[in-house]
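A.B. asks: Give me coordinates for this.
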Amino acid sequence: MVRRVNGILDQWRQRRALQRWQSALHHAETLDLASLRAVRSSARQMRQTLDRVLHVADGRLTLPLIGSDAIQKPLHSDWAYRPELWRGPLSPPGKSAVESKTTFGSEVTVFHDCRVSELTVRQIRNTRESDLAPFGLRMDVFGFDGSFLSLVIELPQSAVDGLKRNHLVRLTALVEMEKPLEVFARLNIQHGPNTEQIVRTLPTSEAETFVEFDLAYTNLNEKRVDRMWVDLVLENPEMSQVILRDVNFSRRPRAEV
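C.D. replies: Alright, predicted model coming up:
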């Protein structure tokens, strides 16, 4: 009986909230500016919460039904991660004439040095049986008068917790290209005032590819590791389309020699 009453109360509250915002929409054209600013502020706060709810719900309910831990990772991996862009829907899902330093979600940023941007970036839905990631990223490049185009992926704090020089960090990607392009992956690890960088060429002869970064060849100060991020750099991307169906990361201790 209590559950039924609570259910009825919840439905009543939802109807009241919906009626309130419908009323706000109806009067938005005639409200004085001070009242309109207050309504806008409340609407933005609610939209942020609703966007997060939809992000989590769509990520769980849409196919493929996976979370960030559904990653094919090497044996003995002690950490794995799929960035949010490939896990759940972003709002807005795409942008055109993308300017440098444009962010997509909280972890991915596009950088370039074009004077006139003819770059379109859009999150797409993966639906194939072979797909593990629910979403992918499509980049369409038309004219390109710059010297570089890169996608910077910020990794979470869990990526550097317990990070040692005996770790191998793996980047795995599922890439589709309209024409052959060179793609470079640069791992950046900030430790104190210094930053270690390792650059690898991402093989693109096969759709599913990976590179590994061996931290044994760095001067990493294990006690001062603060942050880790990866740059994906596309060479000469003019008049091309690149789809990243999946990007994920893992790490494991290297075998002792």
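A.B. asks: Going by C-alpha atoms from here, please, whenever you check contacts or count neighbours.
C.D. replies: Noted.
A.B. asks: which stretches of this protein form helices?
C.D. replies: For the chain, helices defined by DSSP state H occupy the ranges 2-27, 33-61.
A.B. asks: To compare against the first, here's the next sequence to fold:
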Amino acid sequence: MARGSWMQGAFDRAVLRRWTAAVRAAPQAELSVLRRDLARAEALRLRLGELMAIAGDRLAQPRIGSQAFPRPPGTDWAWRPRLWRGPLARKGEAGVLNRTPIGEEATVFHDCPLGEITLRQIRNSRTDDLAPFGLRIDVFRFDGSYFALAIDLPPSACEGLKRRHLVRLDIRLEMERPIEIFARLNIRHGPNAEQLVRELPLHQLPPQGGEVWVEFDLAYTKLNEKRLEKMWLDLIFEGPRMNQITLRDITFARYPRAEL
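C.D. replies: This is a model prediction of the structure:
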């Protein structure tokens, strides 16, 4: 044990013994001694309360950088984008323009000339949150024809990718009012690109929000497994005006389809 650690431990034990003795002596102590001890105890209680509140809050939150989330059996690749696992240098953006990047992996695309859109990374702290961070999207007036969030998957997503694979997308989200959201998986292979589109089953969500998932079956593509270059996901929001959408978590998993 380091000398500093030993000395700190000895000091802490001495402080504990001192307060234990004060408690035992309190019933017979002189009033002047009680007043002195009470003032010191009140100051100590204030600081201890602050420490317990901060420590309890931090320890209750998901750990920054966490990649912990459930994976289907047979998963050979899984990933949570950085936006949901680590703090961004720039937490928010107001008047979001077309092609606005959010960190290094996500980009917002839209054709609304008003720009009444704000984005903000938030810290998740609820008991059922697994991702350390979330993304809150506020859309006010919106006169455009499309609004999408594109997420670039890392190169490892294409390594070993086969047509026998299923790619699963899990999303935990909340909305002020119901809208339709579509997930489009894009895979570039040589000069060609495959696209698979799924509508998120948001009708299954309770009013307070929750988790939904979809699967993309690569057997329905003409994927050239030898020329894989890039994979990305588009989340397409239909009619997002006057809404607040909070994406608490987004995760991906890849696993082989069961043999028939």
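A.B. asks: Take the helices of structure 1 and lay them out in a markdown table including mean neighbour count and distance to E206 of structure 1.
C.D. replies: Listed next are the helices of structure 1 as a markdown table, based on neighbours: other Cα atoms under 10 Å; distance: least, Cα to Cα, whole Å:
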| stretch | mean neighbour count | distance to E206 of structure 1 |
| --- | --- | --- |
| helix 2-27 | 11 | 50 |
| helix 33-61 | 13 | 27 |
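A.B. asks: Which one, of those, ends up nearest to E176 of structure 1?
C.D. replies: helix 33-61 (22.6 Å; Cα to Cα).
A.B. asks: what's the angle from the closest one to helix 2-27?
C.D. replies: Angle of helix 33-61 of structure 1 versus helix 2-27, following axes from the mean of the first three to the mean of the last three Cα atoms, to 10 degrees, is 130 degrees.
A.B. asks: Neighbours of E206 of structure 1, how many?
C.D. replies: 10 (other Cα atoms under 10 Å).
A.B. asks: Please disregard the earlier target; I meant V110 of structure 1.
C.D. replies: So V110 of structure 1, with other Cα under 10 Å, has 19 neighbours.
A.B. asks: Figure out which of the helices of structure 1 is closest to M239 of structure 1.
C.D. replies: helix 33-61 (31.9 Å).
A.B. asks: Counting by contacts, list what the closest one packs against.
C.D. replies: Using 3 or more Cα pairs under 8 Å, 6 or more residues apart in numbering; DSSP states H and E as the contact test, no helix or strand touches helix 33-61 of structure 1.
A.B. asks: how distant is it from the center of its chain?
C.D. replies: 20 Å (Cα atoms, centre = their mean, to the nearest Å).
A.B. asks: How about stretch 213-226 of structure 2?
C.D. replies: 26 Å.
A.B. asks: and if you look at stretch 232-247 of structure 2?
C.D. replies: Taking the mean of its C-alpha atoms, stretch 232-247 of structure 2 sits 16 Å from the chain's own mean (Cα atoms, centre = their mean).
A.B. asks: what about it, how long is it end to end?
C.D. replies: 17 Å (Cα to Cα, to the nearest Å).
A.B. asks: what does stretch 163-181 of structure 1 give?
C.D. replies: Using Cα to Cα, the two ends of stretch 163-181 of structure 1 sit 32 Å apart.
A.B. asks: that older thread, can you tell me which of the helices of structure 1 comes nearest to A207 of structure 1?
C.D. replies: helix 33-61 (23.8 Å).
A.B. asks: need the contact list for E129 of structure 1.
C.D. replies: Neighbouring residues of E129 of structure 1 by Cα atoms under 8 Å, 6 or more residues apart in numbering: P64.
A.B. asks: close enough to count as contact, S147 of structure 1 and D113?
C.D. replies: Yes: using Cα atoms under 8 Å, S147 of structure 1 is in contact with D113, at 6.5 Å.
A.B. asks: so which of the helices of structure 1 comes closest to N236 of structure 1?
C.D. replies: With Cα to Cα, the closest approach to N236 of structure 1 among those belongs to helix 33-61: 33.6 Å.
A.B. asks: I'd like to know how far M139 of structure 1 sits from K95 of structure 1.
C.D. replies: In terms of Cα to Cα, M139 of structure 1 sits 10 Å off from K95 of structure 1.
A.B. asks: where do the contact lists of these two overlap?
C.D. replies: 120-122.
A.B. asks: Make a markdown table out of the residues you listed and add neighbour count.
C.D. replies: Converted to a markdown table, the shared contacts of M139 and K95 of structure 1 look like this (neighbours: other Cα atoms under 10 Å):
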| residue | neighbour count |
| --- | --- |
| T120 | 17 |
| V121 | 21 |
| R122 | 18 |
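A.B. asks: So which of the residues you listed is the closest to R186 of structure 1?
C.D. replies: The closest of the shared contacts of M139 and K95 of structure 1, once distances to R186 of structure 1 are taken by Cα to Cα, is V121, at 21.0 Å.
A.B. asks: Tell me which residue of structure 2 matches up with that closest one.
C.D. replies: In structure 2, the residue paired with V121 of structure 1 according to TM-score structural alignment is L119.
A.B. asks: Cross-check the contact I'm expecting between that match and L97.
C.D. replies: No: counting by Cα under 8 Å, L97 is not a contact partner of L119 of structure 2; they are 10.9 Å apart.
A.B. asks: show me the contacts for the equivalent of R224 of structure 1 over in structure 2.
C.D. replies: Here R224 of structure 1 is matched to R227 in structure 2, going by TM-score structural alignment. Residues near R227 of structure 2 by Cα under 8 Å, 6+ apart: 189-190.
A.B. asks: So what's the residue count around A39 of structure 2?
C.D. replies: Counted with other Cα under 10 Å, residues neighbouring A39 of structure 2 total 11.
A.B. asks: Quick check: it is in a strand.
C.D. replies: No: A39 of structure 2 is assigned helix when assessed by DSSP: H, G, I helix; E, B strand; the rest coil, not a strand.
A.B. asks: check contacts around R177 of structure 2.
C.D. replies: So R177 of structure 2 contacts 243-244 (Cα under 8 Å, 6+ apart).
A.B. asks: ok, now how distant is the spatially most central residue of structure 1 from E176 of structure 1?
C.D. replies: Nearest residue to the geometric centre of structure 1 (Cα atoms, centre = their mean): L85, 3.0 Å. The gap separating L85 of structure 1 from E176 of structure 1 is 17 Å, by Cα to Cα.
A.B. asks: what does K101 of structure 1 give?
C.D. replies: Separation of K101 of structure 1 from E176 of structure 1 (Cα to Cα): 24 Å.
A.B. asks: related to what we said a few turns ago, which of M139 and K95 of structure 1 has more neighbours?
C.D. replies: Using other Cα under 10 Å, the more surrounded residue of M139 of structure 1 and K95 is M139, with 20 against 15.
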